[in-house]
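Student: Build me a model:
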Amino acid sequence: MNRIALSWSGGKDSCMALHELIAAKKEVACLVTTVPKETGKTFAHQEDVMKITSQAHALGIPLELIHCTYDTYTDDFLKKLTKLKSQYRLKAIAFGDMYLKGHREWGEKLAKAAGLEALYPLWSEQKDMLNRLQRFVDAGYKAEVIKVREDVLPAEWVGRQVDHSFVKDISEKQVCPMGESGEYHTFVLDGPLFQREIKR
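Tutor: Below you'll find the predicted structure:
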């Protein structure tokens, strides 16, 4: 079986990517999370590393931190990924991106440089994003909003649960329902793949 590394932010996108991979009987050997030295928090969501570590423990999947700088992000990612390829006997790396072509091109280029296949289990059309969000909620995952772009969403949405009410409300906003352009970020607390709930 091909062993896979999954780029992990701690949010709903990477969680649903994991969900799809597991459902397809893929072997996810490790989660990889980038941590810029400038902040000491995760690159994607500025999340506390201990929170991400708690998720990995609850999922029962090894977590590998990629320490980088903003200026050398890609090079640092590639160096660590090459080591992980050997360590975990990886054949591929998966990403949770859904329709932004620039993100996919970056990931495919990175994977190719490391001698790995790039997988995008959530890849779909922009018009399908509301259905994607609904599927996340229907799958039984529990997540909360940890960050919003206040130019497009209310600041008081921080702390909201991503539930059916959230799906309805965001469907009425002029934003991507999945927040693919950074309109909002989430942290997953529990769900079918979790052995225990994460406390924030």
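Student: contacts, neighbours, all on C-alpha from now
Tutor: Noted.
Student: next helix or strand past the longest helix anywhere in the chain?
Tutor: Counting by DSSP state H, the longest helix found in the chain is helix 73-88. Of the helices and strands lying after helix 73-88 in sequence (DSSP states H and E), the nearest is strand 90-94.
Student: Which strand or helix spans the residue most central in space within the chain?
Tutor: Geometric centre of the chain, nearest residue: residue 14, 2.6 Å, by Cα atoms, centre = their mean. According to DSSP H and E, residue 14 maps onto helix 12-23.
Student: just the angle between that helix and strand 90-94, please?
Tutor: 140 degrees (axes from the mean of the first three to the mean of the last three Cα atoms, to 10 degrees).
Student: outside of helix 12-23, which residues touch it?
Tutor: Contact with helix 12-23 is made by 6-8, 27-28, 94-97, 120-122, 136, 143, 186-188, 193, as judged by Cα atoms under 8 Å, 6 or more residues apart in numbering.
Student: let's see this one next to it:
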Amino acid sequence: MEDIKGWRNAVNGHKFIASFSGGKDSVLALYKASKVGKAVGLIVMMEEEGKRSRSHGMPPDIIHAQAEAIGLPVYTADASWADYEKIFIQLLETAKNQGADMLVTGDLDMPTDGCWHEKVTNQVGLKLGMPLWEMNHRKAVEEFINLGFITIIVTVNLSLGMREEDLGRTLTHEYIKELEARGIDPCGEGGEFHTTVLDGPIFKHRIPIRKCGIIRDGEYAFLPLELK
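Tutor: Model (predicted):
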């Protein structure tokens, strides 16, 4: 498909702030963008209490451990859904003042019209880069694994074919085939699952984690992680 807005190749030569969840898509986007541009930091939105990340439910110490292993500073703030956009824009403005001229995200299926990230970057005067935009989902995960990244499942939606026993599993080629056989998108783009990346080519060392007891919350199940 034609790259209508050039989001996939837009990063060339730019200094960028990367929207970071700690999961596979944001890490792969950061890796690919860093090959052709320069990262100045990671932007992470936390829940109101500041105890978990808004996207993947990771505690601050895991997020900061990932950032330290990658070698980038973290731009972070607590936010409710009501003030999420306002605070996200404030973080973008801070990153711009530190030299960023672009926001990079790990979205694969963002629409060309009505794109929220394009809306907020336009307000701040930043460009938008999405290195994974419109990539085939299977190919994106295969590239991630082939590059040597290690990631585990930390959140599952039990109403979408995932199971509690999927929590803690490492994404491998064999596991991707299993998920697809169960009718599950290999990237979890339907909200089936979220991941946390523990190691890979942009990490100076593996993140040492301890898996805690599984938590059930309605149709979701979570695997809390702690640093060892």
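Student: picking up where we left off before, so where is the next helix-or-strand element following the helix holding residue 14 of structure 1 in structure 2?
Tutor: Counting by DSSP H and E, the next helix or strand C-terminal to helix 12-23 of structure 1 is strand 27-36. Residues 38-47 of structure 2 are the counterpart of strand 27-36 of structure 1, counting by TM-score structural alignment.
Student: Mind listing what's buried along the matching stretch?
Tutor: Within stretch 38-47 of structure 2, the residues that qualify as buried are 38, 39, 40, 41, 42, 43, 44, 45, 46, 47, counting by 16 or more other Cα atoms under 10 Å.
Student: surely the third one meets residue 15?
Tutor: Yes - counting by Cα atoms under 8 Å, a contact exists between residue 40 of structure 2 and residue 15, whose distance comes to 6.5 Å.
Student: residues bridging contact with these two, i.e. touching both?
Tutor: 99, 100.
Student: For structure 2, just list every one of the helices.
Tutor: 24-36, 60-70, 84-97, 116-124, 137-146, 173-181.
Student: which one in structure 2 is aligned with residue 67 of structure 1?
Tutor: Residue 67 of structure 1 maps onto residue 78 in structure 2, with residues paired by TM-score structural alignment.
Student: ok, and the closest non-adjacent residue to that match?
Tutor: residue 46 (4.6 Å; Cα to Cα, 6 or more residues apart in numbering).
Student: can you tell me how far the one you found sits from residue 57 of structure 2?
Tutor: Separation of residue 46 of structure 2 from residue 57 of structure 2 (Cα to Cα, to the nearest Å): 8 Å.
Student: before we move on, what about residue 32 of structure 2?
Tutor: Residue 32 of structure 2 is 24 Å from residue 57 of structure 2, by Cα to Cα.
Student: More neighbours: those two, which one.
Tutor: Legend: neighbour count by other Cα atoms under 10 Å for residue 32 of structure 2 and residue 57, higher for residue 57 (22 against 16).
Student: So what does the more buried one match up with in structure 1?
Tutor: Residue correspondence to structure 1 (TM-score structural alignment): residue 57 of structure 2 is matched to residue 46.
Student: can you check residue 188 of structure 2 too?
Tutor: Under the alignment (TM-score structural alignment), residue 188 of structure 2 pairs with residue 179 in structure 1.
Student: can you pull the contacts of the nearest residue to residue 49 of structure 1 once chain neighbours are set aside?
Tutor: If the residues on either side of it in the chain are set aside, residue 49 of structure 1 comes closest to residue 41, at 5.9 Å by Cα to Cα, 6+ apart. If you count contacts by Cα under 8 Å, 6+ apart, residue 41 of structure 1 has them with 35, 47, 48, 49.
Student: With residue 93 of structure 1 instead?
Tutor: 4, 5, 6, 7, 111, 116, 117, 118, 119.
Student: you'd agree the fourth one is up against residue 33?
Tutor: Yes - taking Cα under 8 Å as the definition, residue 7 of structure 1 is a contact partner of residue 33 at 6.1 Å.
Student: Fine by me, we can end here.
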